[in-house]
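# Task: produce atomic coordinates for the following.
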Amino acid sequence: MSWIAMAIAFAGVAPAALAAENGMSPWQLGLQRSVSDVMDYIIWFEQFTLAIIVVVVLFVLALLIYVMVRFNAKSNPVPSKTSHNTAIEIVWTIAPILILVVIAVPSFRLLNKQLEIPEYEMTIKATGYQWYWGYEYTDENMNGLSFDAIMVGNSLDLEEDRIARQEVADERGVSLNEVPRLLANDYDLVVPVDTVVRLQIAAADVIHAFAMPSMGVKIDAIPGRLNETWFKARETGVFYGQCSELCGKDHAFMPISMRVVTKEQFAQWSEAAQDDIDVANEQLWAAVASEKKAASAASDAISVAAK
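Model (predicted):
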């Protein structure tokens, strides 16, 4: 599969305005920027298979050119009557098998890396509905914290969509670009950085699929079945994905937004969210904004000092 095809199949999104630091950019064709070890391997595997594809295509092109030049009617007026060539048939049977084996070995390693869950520190259950996601923090210390995440904005009316997203941006103290069209939710899935998270996936109605490209996560949500995978984000920020299994008329409008924060911020948020998730989110947005402001001030100070 080419890198363009993988981008379409795995990411499935084309945002209008996104911060590149979150793994995506306008009119992006390639894969999202990796923030996990699993996604590092996916990107390597994509480049590895692309290299094999390029070699095969160039080889076939060279054969076609050779045949056109060597065996055209002018150069070869008396065509060969050879019906078959045993050596060539053995080569074109064995060579594809060897190529597939070379591709299969790292492919199986990738599948194992995605599905073999290491020792985890927390568990989150994500349930797909038509057409939104519900999240439940199942660990005992979270006291059954759960919420639904609904897409911000209007999928059809651009002006109503902009107004709705601007209201959310003002509420969070961020720019409009940080509330991307068709990707932002009213509630983010909040997780701590550098933490192994076991992700349990289910569906309440039809088949959905939970895809978070930057984390290297893509797994089906099937009614009556509980699938599991995992991720470990190594950077803070807000990362986006979508349902990646056709599930009805609003399939394109059930995004996933994941906010990765420091462990200290997550501890404060989780404790407050058990009483009032809206208040907890406001406190978290303020803490993140303060952290960004401090980082920006430090960067400006370094720039000034360098001058």
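# For the rest of this, base every contact and every neighbour count on C-alpha atoms.
OK.
# Which parts of the stretch 51-200 of the chain are helices?
Using DSSP state H, counting those that start in this stretch, the helices of the stretch 51-200 of the chain run over residues 86-115, 158-172.
# So which other helices or strands are in contact with the first one?
Helix 86-115 is packed against helix 37-70, strand 227-231, with contacts defined by 3 or more CA pairs under 8 Å, 6 or more residues apart in numbering; DSSP states H and E.
# May I see the ones you listed arranged in CSV, with distance to A7 as well?
Below are the helices and strands packed on helix 86-115 laid out as CSV (distance: least, CA to CA, whole Å):
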stretch, distance to A7
helix 37-70, 10
strand 227-231, 19
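# Could you say which of these is packed most deeply?
strand 227-231 (a mean of 20; mean count of other CA atoms under 10 Å).
# Show me what it is packed up against.
On a contact count with 3+ CA pairs under 8 Å, 6+ apart, strand 227-231 meets helix 86-115, strand 197-203, strand 217-221.
# Before we compare anything, build this one as well:
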Amino acid sequence: MATWSNLMFQNSSSPLMEKLIFFYDNTMLIVTLIVTFIFYMMITLYKNKFMNMYLIDHQSVEFIWTVIPSFFLIFIGFPSIYLLYLLDESKSPTITLKIMGHQWYWSYEYSDFKNIEFDSYLNNDSTSQTFRLLDVDNRLILPMKFQIRALISSYDVIHAWTIPAFGVKVDAMPGRLNQCSFFINRPGLFFGQCSEICGANHSFMPITVESINLKTFINWVNSN
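This next block holds a predicted model:
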């Protein structure tokens, strides 16, 4: 869960989020090198009292400052495209969820089981030991270490179902069915919020996912 002192991403809870963090670190390293080099060149040119007549207009110089940036783009582009394909891949999911956005709450349906569907509202009980504006009355219960597919849409306006720890952010659009896939690799509570400005109570439709082991999940399914 994000805290006030967080300056970076949340701890990853899925392989996709781990790869997103690696890609971010790789890109920031390249950007840091570029900014450092340009800053150094600016200082050098500012302090240098001599002028090279071939620096402004010369074929060799133009060739260098065209080719070198293209290599940087390749080093960023290939991991980016690879990651985009991974984020869109949904191979042999174990569980399929149907997620619908409303103004201003979420509704969930477990398509693989009968009669398991519920609405999830913001928890207004301020006296209990819950996280303010992040916890809900009905948490989304999911087993860890299984591939999960989510089918996401909306009944009214555009919402966005987002769990930062999973690396998942998918728009819920009326009349359109979007899909995402994720794999939870550890137990715990994971929080998210609607990330699309959807109206007056946009900030009051949180998402809470509770990850549990398979045996506990089967007992929960049988009790519903």
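# what's the closest of the helices and strands packed on helix 86-115 of the first structure to W3 of the first structure?
W3 of the first structure lies closest, by CA to CA, to one member of these: helix 37-70, at 6.3 Å.
# how big is the angle separating the closest one from helix 86-115?
Relative orientation of helix 37-70 of the first structure versus helix 86-115 (axes from the mean of the first three to the mean of the last three CA atoms, to 10 degrees): 160 degrees.
# So which elements touch helix 37-70 of the first structure?
By 3+ CA pairs under 8 Å, 6+ apart, helix 37-70 of the first structure packs against helix 3-10, helix 86-115.
# Please identify the most buried of those helices.
For those, the highest mean count by mean count of other CA under 10 Å goes to helix 3-10, at a mean of 16.
# okay, and that one goes to which residues in the second structure?
Using TM-score structural alignment, helix 3-10 of the first structure lines up with nothing in the second structure.
# To T138 of the first structure, which of the helices and strands packed on helix 86-115 of the first structure lies closest?
Using CA to CA, the nearest of those to T138 of the first structure is strand 227-231, at 13.6 Å.
# Give me the angle between that closest one and helix 37-70.
Angle of strand 227-231 of the first structure versus helix 37-70, following the same axes, to 10 degrees, is 100 degrees.
# Next, the mean deviation of strand 227-231 of the first structure compared to the second structure.
On superposition with the second structure, the mean distance recorded for strand 227-231 of the first structure (mean CA distance after the TM-score superposition for the first structure) is 0.9 Å.
# Now do the helix or strand just after that strand: everything it contacts.
Counting by DSSP states H and E, the element after strand 227-231 of the first structure in chain order, helix or strand, is strand 237-243. Residues from elsewhere that reach strand 237-243 of the first structure (CA atoms under 8 Å, 6 or more residues apart in numbering): 11-13, 22-23, 183-184, 208-214, 251-252, 254-261.
# Who are the contact partners of the spatially most distant residue from the centre of the second structure?
Of all residues in the second structure, F50 has its C-alpha farthest from the mean position, at 50.2 Å, by CA atoms, centre = their mean. F50 of the second structure makes no contacts at all, as judged by CA under 8 Å, 6+ apart.
# Tell me the counterpart of Q268 of the first structure in the second structure.
So, by TM-score structural alignment, Q268 of the first structure is matched to N219.
# and if you look at D161 of the first structure?
Using TM-score structural alignment, D161 of the first structure lacks an equivalent in the second structure.
# Ok, V38 of the first structure next?
Going residue by residue (TM-score structural alignment), V38 of the first structure aligns to L16.
# ok, now D194 of the first structure?
Under TM-score structural alignment, D194 of the first structure pairs with K145 in the second structure.
# quick one: contacts for its match?
Contacts for K145 of the second structure (CA under 8 Å, 6+ apart) come out as F183, I184, N185, R186.
# quick one: it and N213 of the second structure, what's the gap?
8 Å (CA to CA, to the nearest Å).
# Would you mind listing the buried residues in stretch 131-150 of the first structure?
Buried positions in stretch 131-150 of the first structure, judged by neighbour count with 16 or more other CA atoms under 10 Å: 131-138, 145-146, 148-150.
# Rebuild those as CSV, extending it with distance to E160 of the first structure.
Compiled in CSV, those are given as follows (distance: CA to CA, whole Å):
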residue, distance to E160 of the first structure
W131, 20
Y132, 20
W133, 23
G134, 25
Y135, 27
E136, 30
Y137, 33
T138, 36
L145, 31
S146, 29
D148, 22
A149, 19
I150, 16
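# Tell me which of the residues you listed fall in strands.
Y132, W133, G134, Y135, E136, Y137, S146, D148, A149 (DSSP state E).
# which residue lines up with the third one in the second structure?
Which is G134 of the first structure. Match for G134 of the first structure (TM-score structural alignment): S107.
# looking at it, that match is touching V136, isn't it?
No. Checked against CA atoms under 8 Å, the pair S107 of the second structure and V136 is beyond contact range at 11.7 Å.
# center of the second structure - which residue?
Note: the second structure centre (CA atoms, centre = their mean) maps to G167, 3.1 Å.
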